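*Asks:* Have a look at this prediction, sequence included:
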Amino acid sequence: MNKATEGNKQEQSMQLADAIAKSRRPPRPSPLAASMAFATRALLRIKHIPEQMFDVTVFPVIFLLMFTYLFGGAISGSTNEYLQFLLPGILVMTVAQITMYTGLDLNNDIRKGIFDRFRTLPLWLPSALIGSLLVDTVRYTMASAIMIILGLILGFRPEGGALGVIAAVALILLFCFSLSWIWTTLGLIMRSDKSLMMVSMMVLFPLTFVSNVFVDPGTLPSWLQVFVDINPISLLVDAVRGFMHGTATGEQVGWVVAVSFLIAAVFAPLTMYLYRNKK
């Protein structure tokens, strides 16, 4: 009886192994499908933890109201006049500062062990990063829309019209998508999210505050103007102001595009190298 039972079990095992061996494996997902799957994962995380959207919904409103009404009268003599100058700059600053969360999310995945599981899956390796960056682009767009709508309510009037505003937002998205690769690189290197945030703020604060976001560089000391003039954030603010007020030049846009591609060309391959070899 035991021999018969063992024989049946062996036969069933052989049949199961035969069925598995002969069954066709599901096709490997395309790079686009894999990237969209990871983008969906990031969207679901926002759905279940909506408070992480405060950085694109609440903070932009606070920044714009605070700087317009606290410093507008002192700097320009009129809050409405200062708003026309400030909004493009504060828009760039706000979106640039939330790019750090790309690296923070990646760093959290590494610490939780999900990162190692992703690397074992039979899919296009960069899809996990691309999917996250795509959702981050949606977050940047939301932050931009909130800032512009609030600015229009407060009295901002873009002389470049709707097309100028759309072109300005598109340029911001291009630059910030490239900037996000820096934080993904650091997210793979840093051992904790706290250290990553500290380094990110050490980089972003000088870039955003020592720029032409809040004041005309002509009012600054000559030695400081040198840094402001070559600051990538200042280059972006010049182009965004130009688009919104109808004065953009090809040179301004060209510099931003060149800097964006340069950042991506350096840090995207570096990120993928670290991603493949992370231990």
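*Replies:* Cool, got the structure.
*Asks:* CA atoms for contacts and neighbours, from now on please.
*Replies:* OK.
*Asks:* ok, for T271, nearest residue in space, not its chain neighbours?
*Replies:* Leaving aside its sequence neighbours, T271 sits nearest to T185 (Cα to Cα, 6 or more residues apart in numbering; 4.7 Å).
*Asks:* mind checking which helix or strand the closest residue to D229 other than its chain neighbours is in?
*Replies:* Using Cα to Cα, 6+ apart and skipping residues adjacent in sequence, the residue nearest D229 is L235, 7.4 Å away. Following DSSP states H and E, one finds L235 within helix 232-245.
*Asks:* Against which helices or strands is that helix packed?
*Replies:* helix 79-97, helix 161-189, helix 193-209, helix 250-277 (3 or more Cα pairs under 8 Å, 6 or more residues apart in numbering; DSSP states H and E).
*Asks:* ok, and for stretch 74-89, which residues are buried?
*Replies:* T79, N80, E81, Y82, L83, Q84, F85, L86, L87, P88, G89 (16 or more other Cα atoms under 10 Å).
*Asks:* what about versus this one:
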Amino acid sequence: MLRPFLTFLAASVAAPALAQVPAAPADQSTECLLRVNPAPASWIIDGHDPFSGSIPEGTFGVTFVNEGGADCRFVPVFELRQPPFGLSKDMGQPVEYRLLNLTDTTDATPRAGRSQRRATQREMVLKPRESRSLMYKLVAEPRQINSSGTFTQDVTLEAQDSQFRSLGGAPLVLGLTVLPSARISLAGSYTMSDGQAVVDLGELREGIAPTMLRLNVSSTGDYEIAVTSANSGQLRLGTSQWFVPYSVAIGGNALNLVGTRTVTGTPRAGLVRDSLPLQFIIGDVSNKRAGVYSDVLSVTITAR
């Protein structure tokens, strides 16, 4: 893109000089000028899996810089920009959290709308052109997480003097991102071999096999269970061509195992914990050769 330019030729004529009082440089200010720099600008705990057993936490930093010409004496304080206290998503129940000053080993959580200032808490003192960094840990309460998504709270991080006046501050978003997650496990009458669950169906008879099995499901919300049969719904005698047809039922939902079949959980709010009966329905066994018939089932779950 072409940009137009104007060129000026400046001519000067000697004239009597007028005495001027030079302005004081900015760095000679006689006041405290404090700049607050959180790093990063949003303190978000990313990618928490509520079924991992881990504590959702993250460590973040902030730097205070005195750009003035006088000492800055202050205490860092977090204030809620909009109560109530807690990390929230939409209109759901907020998730409580703790905000810990790791550098000075103090609790800075704004439970009552702002950080509580204690009489024993020492002021930070920054001389002109001096800076200091603090480290904070944000810890969310895992037992109050009831869905996936991003939970946030807007706060202001302020440097307040002994008269509770703000010397400077910065807006800050505290938050927690919860991953969609679903887990499945088998409970009941089975054994383990080479990392696989082995289910003994007993003597094959037409109808429901006398097994006691359940699929235990934990999910952050809606889920889908997919079932795939290696033999497309047939129990096979070794490597022969002798087969016994069968199907399964999960939570009362019968599945024809020709191809991958799915079962969808009932939509509900909050974390889901289901225990679903798993049944094997044996087909026609007449005129079949004696022996051990088997198949391999793959059962997977996906959070939606």
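*Replies:* Yep, it's here. As the structure is a prediction and not an experimental result, all values here were calculated from the model.
*Asks:* Work out the TM-score between the chains.
*Replies:* With the length set by TM-score structural alignment, normalised by the length of structure 1, the two chains reach a TM-score of 0.24; 115 aligned residues with a Cα RMSD of 6.2 Å.
*Asks:* list the contacts for the residue nearest to T271 of structure 1?
*Replies:* G103, F267, A268, L270, T271, L274 (Cα atoms under 8 Å, 6 or more residues apart in numbering).
*Asks:* Can I get the buried part of the residues you listed as one PyMOL selection?
*Replies:* To isolate the buried ones among the contacts of T185 of structure 1 in PyMOL, judged by 16+ other Cα under 10 Å, type:
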select buried, resi 103+267+268+271
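*Asks:* Closest to K9 of structure 1 out of the contacts of T185 of structure 1?
*Replies:* K9 of structure 1 lies nearest to L274 out of the contacts of T185 of structure 1, by Cα to Cα, at 47.1 Å.
*Asks:* separation between that closest one and L188 of structure 1?
*Replies:* 7 Å (Cα to Cα, to the nearest Å).
*Asks:* One more: E81 of structure 1?
*Replies:* 44 Å.
*Asks:* Please point out which parts of whichever strand or helix holds F67 of structure 1 sit buried.
*Replies:* In this assignment (DSSP H and E), F67 of structure 1 forms part of helix 59-76. Residues P60, V61, L64, F67, T68, F71, G72 are the ones in helix 59-76 of structure 1 that count as buried (16+ other Cα under 10 Å).
*Asks:* Find the nearest non-adjacent residue to the second one, please.
*Replies:* Think V61 of structure 1. Computed as Cα to Cα, 6+ apart, the closest residue to V61 of structure 1 that is not its neighbour in sequence is M147, at 6.7 Å.
*Asks:* for the third one, same thing?
*Replies:* Once its chain neighbours are removed from consideration, L64 of structure 1 has its nearest residue in I90; the separation is 6.8 Å (Cα to Cα, 6+ apart).
*Asks:* Quick one: neighbours of that neighbour, just the number.
*Replies:* I90 of structure 1: 23 surrounding residues under other Cα atoms under 10 Å.
*Asks:* what sits against L91 of structure 1?
*Replies:* P60, S144, M147.
*Asks:* Serialize these to TSV and add fields for distance to M197 of structure 1.
*Replies:* Shown next, in TSV, are the contacts of L91 of structure 1 (distance: Cα to Cα, whole Å):
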residue	distance to M197 of structure 1
P60	19
S144	22
M147	24
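*Asks:* give me the number of residues near the residue nearest to D229 of structure 1?
*Replies:* Around L235 of structure 1 there are 20 residues (other Cα under 10 Å).
*Asks:* closest to A42 of structure 1 out of the helices and strands packed on helix 232-245 of structure 1?
*Replies:* helix 161-189 (15.2 Å).
*Asks:* quick one: which of the contacts of L91 of structure 1 is nearest V259 of structure 1?
*Replies:* S144 (20.8 Å).
*Asks:* Not counting sequence-adjacent ones, nearest residue to the closest one?
*Replies:* L91 (6.4 Å).
*Asks:* mind checking how far the one you found is from T120 of structure 1?
*Replies:* 39 Å.
*Asks:* which residues in the stretch 101-250 of structure 2 form strands?
*Replies:* Using DSSP state E, counting those that start in this stretch, the strands of the stretch 101-250 of structure 2 run over 106-107, 124-126, 131-140, 149-160, 166-178, 182-188, 191-193, 196-198, 207-208, 213-219, 223-229, 234-237, 243-250.
*Asks:* right, and those strands - which one's nearest I301 of structure 2?
*Replies:* Here strand 223-229 is closest among the strands of the stretch 101-250 of structure 2 (Cα to Cα), at 4.4 Å.
*Asks:* tell me what that closest one is packed against?
*Replies:* strand 261-264, strand 297-303.
*Asks:* Any idea how many residues pack against H48 of structure 1?
*Replies:* 9.
*Asks:* R132 of structure 2 now?
*Replies:* 12.
*Asks:* My read is that it contacts N66, right?
*Replies:* No: using Cα atoms under 8 Å, R132 of structure 2 is not in contact with N66, being 9.0 Å away.
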